[in-house]
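Peer 1: No sequence on hand, only this structure:
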């Protein structure tokens, strides 16, 4: 009996076991997924919880209900992986041997990496990258009457890099609905050179914040958060005061990755960016947010990775070359408020371009353009997530990045006359 062990039953890990179980004979392969939590969270929903657009029950299901029959669920904490012995060592002293291992342990916010932030969290400093944090922010917004509202990104990479922008747009629309927009100063603080950094997207979308009266503070490398003075401080001496701060802390991979000697300085697993095979062992893969691939850490990336990974894994365990290359495909909706959203579609070698998706001309989704249909597409994704994506069924979009429907001329002329992000 050959043994496949998957660490993590989040989006990537769940898709891996559910897609592989029908492809691996149960008389020849055991599949075990190790997960410390008993609840699976739909993390894109965290963005909507602070504004009451989703309910807690919309984003939560028992882990056991998300797994196919024939997958063993082991609820446990992992201490480390002994790569040489091919064993997963659990925190309670047990060991779990494997023939092949998939690391799908994700990424998580680390407030402790920013001086002053752990002490400041709560009250007037919040985050929304955890379930509890999103609910606490909802409670705070419910009775907030105005002031300096700051959304801050500590460092890249972060899970779903457009989410901080989305929260900024949704907050601006929320304050208008509450009738307090004229009493709120909004500032978006980023360590990057701007809200959008790819040339075409920046040229076409750069005025989205300006037209909404949102100030942008770029190239801000945070040094500390002073909760008493209500101030963000950067290494270059800049200070940004706030009355209500929503921060995205430094994101890092699981500590067990570091303890196992499998990770980089941020605990992400270095892999071949096309096959996802670990550079430390030909018996170990990493997938989803746990891998160090140079694309977004997002659920869509995990989905497109899994499509290539499953075929590669089946080839690899039979000693054959892996022939299905992951091309960095990422697909991100950007909520912009008032029931509208943008869509970005890109890969390792293709930046976000305007056009239609997934089909030329008819779409029905629009790229780099705000539409009601895009917003409805993002809301519909929750149903697809629970009922199609996680169970391992095929999604109705291609896994490989397609140029169909994209205006490739935009790369040469990022902002032609009349270009607009509105529809």
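Peer 2: Good, I have the coordinates. What you see is a predicted model; the values in this text were computed from it and never measured. Numbers count the residues shown, from 1 in each chain.
Peer 1: switch to C-alpha atoms for all contacts and neighbour counts from now on
Peer 2: Fine.
Peer 1: Determine the longest helix present in the chain.
Peer 2: When the chain is parsed with DSSP state H, its longest helix is helix 299-316.
Peer 1: That helix - contacts with which helices or strands?
Peer 2: Here helix 299-316 touches helix 11-20, strand 330-337, going by 3 or more CA pairs under 8 Å, 6 or more residues apart in numbering; DSSP states H and E.
Peer 1: Who are the packing partners of the last one?
Peer 2: In terms of contact count using 3+ CA pairs under 8 Å, 6+ apart, strand 330-337 is assigned the packing partners helix 163-177, helix 299-316, strand 340-346, helix 372-384.
Peer 1: Quick check: which of the ones you listed is nearest to residue 36?
Peer 2: Among those, the nearest to residue 36 by CA to CA is helix 299-316 (19.9 Å).
Peer 1: List the contacts of the closest one.
Peer 2: Contacts with helix 299-316, where a contact means CA atoms under 8 Å, 6 or more residues apart in numbering, come from 11-12, 15-16, 19-20, 160, 275-276, 287-289, 295, 321-326, 328-332, 389, 399-400.
Peer 1: How about stretch 168-183?
Peer 2: 51, 145-147, 151, 184, 186, 188, 212, 335-338.
Peer 1: Export the helices and strands packed on helix 299-316 to CSV and append columns for distance to residue 2 and mean neighbour count.
Peer 2: Listed next are these as CSV, based on distance: least, CA to CA, whole Å; neighbours: other CA atoms under 10 Å:
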stretch, distance to residue 2, mean neighbour count
helix 11-20, 13, 25
strand 330-337, 33, 22
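Peer 1: Please, where are all the helices along the stretch 201-350 of the chain?
Peer 2: With DSSP state H, counting those that start in this stretch as the criterion, the stretch 201-350 of the chain has helices at 208-211, 255-259, 299-316.
Peer 1: want to throw the ones you listed into JSON lines with mean neighbour count?
Peer 2: Output for these, formatted as JSON lines (neighbours: other CA atoms under 10 Å):
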{"stretch": "helix 208-211", "mean neighbour count": "14"}
{"stretch": "helix 255-259", "mean neighbour count": "18"}
{"stretch": "helix 299-316", "mean neighbour count": "22"}
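Peer 1: The structure to be compared is supplied as follows:
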């Protein structure tokens, strides 16, 4: 009997997993991908939409068309997973039994969980760029913005692409300088962290860039309420400890959680709706025949596309081993790398994993892209990644010279931080 692999989610993790599994296992398995719609969005590109540097033509493509021949696609929402009976119940009434389940449904935005965020001012003075509709609305708001206090606020962690809010600040500085109104705009970055970023070396470098570009940094700010309307008390963020940050235009990264069906599936997820996962094998801690990839995991790794790409190799190998009755290999090291767009046609690159924080040097070897240093080359690398995403990452191909394990070659002071 042909074994059945069901993959929940047709985004980055689900698509590359399906394609890699198809190439590895061929007709020995039946692979079905499930998603609620057909629009695959290139999420890193959302950062550029508010600044009118990207549009739908390059960001949105058909989900099923990204899948190799022989992979089934079922358009429906997921109602729940019955982990005891190895089956998925869908919103359209269908039930899909599985021998292996791959959860790749990412993270969802939960703006309604923050008091006032979706109240008066939402979509007018308060925006997000973390979905396509929000990024498009923000583009109009920025084009009309002639000066005042612009605040970029991360409500809480974890979030998708942790460097994106910082990138927004850097590009906003460039954008307003090009428009000739930078002296009329006050930029503030508000974060719940005690620094600009989670990793100390990178945090110092990124805080230095914020200061250099005249962006105020407000740390340890846990947003409790957002007031987005004019009048008393005025537009402002209020933290749980009573601190306030006033604004004329706010760009907010809302609280994130896992997919809604996870909460409706007893025993599947944690309190945020993410799925507990072995950090090195990507096998869930819920059941041995459930594997998890990308933003859907509860791993202490960045929720970023590069992490999903590096996870794919380990996940596919371990799914194949599970089907063959073998123990999974503990191979994934938490590898992540991120291009950080800094404006003016430059970017810096950070590369790290569970144990080693971002270090200076070059990637992926001694001769390569500069790390923790602004350069035109890194900016071009970020732009080129979009092509690699559609033509290499999603089809499940390896990128020459770029392995899933984090390289130490080319890094200075390459020691683990534990």
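Peer 2: Now that the structure is in, tell me what you want to look at. Values in this document were obtained by computation on a predicted structure and should not be read as measured data.
Peer 1: Now render the helices and strands packed on strand 330-337 of structure 1 as TSV, adding distance to residue 42 of structure 1.
Peer 2: Listed next are these as TSV, based on distance: least, CA to CA, whole Å:
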stretch	distance to residue 42 of structure 1
helix 163-177	14
helix 299-316	10
strand 340-346	19
helix 372-384	8
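Peer 1: Could you point out which of these sits nearest residue 203 of structure 1?
Peer 2: Nearest to residue 203 of structure 1 among those is strand 340-346; the distance by CA to CA comes to 14.1 Å.
Peer 1: need the helices for the stretch 1-150 of structure 1, in chain order.
Peer 2: For the stretch 1-150 of structure 1, the helices defined by DSSP H, counting those that start in this stretch occupy 11-20, 117-120, 131-142.
Peer 1: so how far is the first one from its chain's centroid?
Peer 2: Relative to the centre of its chain, helix 11-20 of structure 1 is centred 16 Å away, using CA atoms, centre = their mean, to the nearest Å.
Peer 1: got it, and stretch 157-165 of structure 2?
Peer 2: With CA atoms, centre = their mean, you get 6 Å for stretch 157-165 of structure 2.
Peer 1: try stretch 309-317 of structure 1
Peer 2: Averaging C-alpha positions (CA atoms, centre = their mean) puts stretch 309-317 of structure 1 24 Å from its chain's average.
Peer 1: Which stretch of structure 2 is it matched to in the alignment?
Peer 2: On the basis of TM-score structural alignment, stretch 309-317 of structure 1 is assigned to residues 315-323 in structure 2.
Peer 1: show me the contacts for residue 152 of structure 1.
Peer 2: So residue 152 of structure 1 contacts 164, 188, 189, 190, 245, 246, 247, 248 (CA under 8 Å, 6+ apart).
Peer 1: Out of these, which two are the most distant from each other?
Peer 2: Pairwise distances across these peak at 13.2 Å for 190 and 245 (criterion: CA to CA).
Peer 1: Against residue 6 of structure 2, how distant is the residue nearest to the spatial centre of structure 2?
Peer 2: Centroid-nearest residue in structure 2, with CA atoms, centre = their mean: residue 160, separated by 3.0 Å. Separation of residue 160 of structure 2 from residue 6 of structure 2 (CA to CA, to the nearest Å) stands at 24 Å.
Peer 1: Could you report the distance from the nearest residue to residue 202 of structure 1 once chain neighbours are set aside to residue 408 of structure 1?
Peer 2: Once flanking residues are discounted, residue 202 of structure 1 sits nearest to residue 196: 4.8 Å by CA to CA, 6 or more residues apart in numbering. For residue 196 of structure 1, the distance to residue 408 of structure 1 (CA to CA) stands at 19 Å.
Peer 1: Quick one: neighbours of the closest residue to residue 138 of structure 2 other than its chain neighbours, just the number.
Peer 2: Nearest residue to residue 138 of structure 2, sequence neighbours excluded (CA to CA, 6+ apart): residue 50, at 5.4 Å. Applying other CA atoms under 10 Å, we find 24 residues neighbouring residue 50 of structure 2.
Peer 1: Same question for the one 3 residues further on.
Peer 2: By other CA under 10 Å, 11 other residues sit near residue 53 of structure 2.
Peer 1: and what of residue 96 of structure 2?
Peer 2: 16.
Peer 1: again with the one 4 residues further on
Peer 2: Other residues within reach of residue 100 of structure 2, judged by other CA under 10 Å, total 23.
Peer 1: my guess is it contacts residue 5, does it?
Peer 2: Yes. Judged on CA atoms under 8 Å, residue 100 of structure 2 makes contact with residue 5 at a distance of 4.8 Å.
Peer 1: Excluding sequence neighbours, find me the nearest residue to residue 368 of structure 2.
Peer 2: According to CA to CA, 6+ apart, the nearest residue to residue 368 of structure 2 is residue 362 (5.2 Å).
Peer 1: can you tell me which residue in structure 1 aligns to that neighbour?
Peer 2: Residue 362 of structure 2 maps onto residue 356 in structure 1, by TM-score structural alignment.
Peer 1: show me the contacts for its match.
Peer 2: Residues near residue 356 of structure 1 by CA under 8 Å, 6+ apart: 362, 363, 364, 365, 366, 367, 405, 406.
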